[in-house]
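Asker: Need coordinates for the below:
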Amino acid sequence: MVHIVEFSPVFAEAADERYHHVNGIWNAREQTERLARERGHAYVRPEDGGVTVEFADRALLEADALILAPTVATAAGMWQPADGAAAGRVLGHRVLDRIAAARPDLHIVLVSHFLVGHGVAHRNAKPNTWSLRALEAHLRAGPNPWTILRPTWLSTIHDPSYQTRLTGDRHADGLVSTDSVAATVLTAIEHREAAAGRTAAIFNLSIPETGATDLVAEFTALERDFEAELAGVTE
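Answerer: Next comes the predicted model:
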């Protein structure tokens, strides 16, 4: 059993100094929690809204892994930060620096977005693209083992005959189901030795195949990030 904590900080609320972060809603959270519990893992998510430092510290004390899935969605609706890059940097200092000081061993799986790889000048990029880019960089520069996942365009419809693929190509595009995102996130947590130090876009192969996707093999086939090689991150 793995003890998993999920934080989904809202970029627009990054500067709210009353809280450790303000928890929002990310697209695959229900599928990820359901699958985690089906696999026998413990799963903790704070209530939507302000998360106190005390709650965050307690939740992370015995955690084996953190799913960090920043969002622009709250229970009250969608919010876009005025300055995306600044919001990502604030979350990096407020959330990641505190974790690094208390739990430098904690595996952090950051659910980012494929447009980060396409660059901030991409016509579809939005302020939260800059936020995620800044947060990715902050995570790679810290002591925690990390896995950065960049889902492509999301679909709530899951076709089990479609295969899930991971790629280090920063220009990746495609469509991926929320169920496939959940499975990939949990595989990264369950097989840290294969996933740590890697960044990958997630997409579904649109040609049906037989058999199940070997996500561990997909992770193993990825090249590790430059920062991971430099720091000797192996697990």
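
Asker: Only C-alpha atoms from now on, for both contacts and neighbour counts.
Answerer: Will do.

Asker: can you give me the helices for this structure?
Answerer: 29-38, 53-61, 84-91, 97-102, 115-118, 127-141, 178-190, 192-195, 215-220, 226-231 (DSSP state H).

Asker: What separation do you get for P81 and A195?
Answerer: 30 Å (C-alpha to C-alpha, to the nearest Å).

Asker: What count of nearby residues applies to A82?
Answerer: Number of residues near A82 (other C-alpha atoms under 10 Å) recorded here: 12.

Asker: Counting neighbours, what do you get for E193?
Answerer: Neighbourhood size, E193 [other C-alpha under 10 Å]: 16.

Asker: Following up with a second sequence; could you model it the same way so I can compare the two?
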Amino acid sequence: MKKMIIIGATSGIGESLARQAIRKGYKVGGTGRRVQRLEQMKDELGEHFHYREMDVVKKMKASSKLLSLVEEMGGMDIIVLNAGISNYPASSIISMEQEIIDVNVSGFVQLFGEAFQYFRQQGHGHIVGVSSIAGLFGSSRAAPYSASKAFISTYMQAYRQRCNSAGYDITITDVKPGFVKSEMIEGKKGLFWVAETEKAVRQMLTDIEKKKSYSYITRRWRFVAWLIKLTPNWVIDRL
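Answerer: Model (predicted):
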């Protein structure tokens, strides 16, 4: 039985992935800040679901809780780094933007590092990071969010190169969602091609099992990514 740990499993993509993975025979560990939601998932999913309360901003505690969850589960084959936040009401733009960087970048790097070291010692493993189509260009309405997702993609690409050059048997998958139904996009206007969570996660899990380096969910967003990459910067700067 493969063992998957999902960082950020209490809603949206993370929650759906936990449910779908268990249905496919995985043992799943989930983390999040909402303990009550984790307890409900445990009641619903049963013995193959394990959990830890975790705030990725508290980096050392997050690392400790990850390792204790791995021990409880008897190992880890796949980790999905899904914890992330977007723009939200705050006392100031500066505090809001700093919180996004703390969660999406600093928290990501801490747990990526823990997983990488674990898999290198184990001799194999699979790290999945959830970035975003938004990471392909700067957005005036969500500067720190799009920048943080660009960081995640570039960071994972660099580690993929490191694994290839060093011969490490560690797969690194960059999941690039477009708009997927979740709490993160509730109330936002002007969205298009909003995918049902189940469909998007089903495609995501298929790509994880195929050990793809890049996963666009849903598939149509690959075409959008191609167009963005071909668009001159002077055009993007005027959007």
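
Asker: Would you mind reporting the TM-score between them?
Answerer: The pair, once superposed, lands on a TM-score of 0.59 when counted by TM-score structural alignment, normalised by the length of structure 1; 166 aligned residues with a C-alpha RMSD of 3.0 Å.

Asker: more crowded one of P81 and A195 of structure 1?
Answerer: Legend: neighbour count by other C-alpha under 10 Å for P81 of structure 1 and A195, higher for A195 (33 against 19).

Asker: Just to check, that one is in contact with T147?
Answerer: Yes. The pair A195 of structure 1 and T147 passes the contact test of C-alpha atoms under 8 Å, sitting 6.0 Å apart.

Asker: anything in contact with each of those two?
Answerer: Common neighbours of A195 of structure 1 and T147 (criterion: C-alpha atoms under 8 Å, 6 or more residues apart in numbering): A188.

Asker: A228 of structure 1 maps to what in structure 2?
Answerer: Under the alignment (TM-score structural alignment), A228 of structure 1 pairs with nothing in structure 2.

Asker: longest strand in structure 2, by residue count?
Answerer: For structure 2, the longest strand by residue count, based on DSSP state E, is strand 170-177.

Asker: From the contact counts, what lies against that strand?
Answerer: Here strand 170-177 of structure 2 touches strand 125-130, helix 143-166, strand 214-217, going by 3 or more C-alpha pairs under 8 Å, 6 or more residues apart in numbering; DSSP states H and E.

Asker: can those go into a markdown table with extra columns for mean neighbour count?
Answerer: Converted to a markdown table, those look like this (neighbours: other C-alpha atoms under 10 Å):
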| stretch | mean neighbour count |
| --- | --- |
| strand 125-130 | 23 |
| helix 143-166 | 17 |
| strand 214-217 | 22 |
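
Asker: tell me, how many neighbours does the closest residue to A141 of structure 1 other than its chain neighbours end up with?
Answerer: Among residues not flanking A141 of structure 1 along the chain, E227 sits closest, at 7.3 Å (C-alpha to C-alpha, 6 or more residues apart in numbering). Per other C-alpha under 10 Å, the neighbour tally for E227 of structure 1 reads 15.

Asker: hang on, isn't E227 of structure 1 packed against R140?
Answerer: Yes. Taking contacts as C-alpha under 8 Å, E227 of structure 1 lies within contact range of R140: 6.4 Å.

Asker: for the residue positioned nearest the centre of structure 1, what are its contacts?
Answerer: With distances taken as C-alpha atoms, centre = their mean, V111 lies nearest the centre of structure 1, 1.9 Å away. For V111 of structure 1, the contact set (C-alpha under 8 Å, 6+ apart) comprises 67-70, 148-151.

Asker: L35 of structure 1 now?
Answerer: 182-183 are the contacts of L35 of structure 1 under C-alpha under 8 Å, 6+ apart.

Asker: Mind telling me what it corresponds to in structure 2?
Answerer: Counting by TM-score structural alignment, L35 of structure 1 lines up with Q20 in structure 2.

Asker: Good, we can wrap up now.
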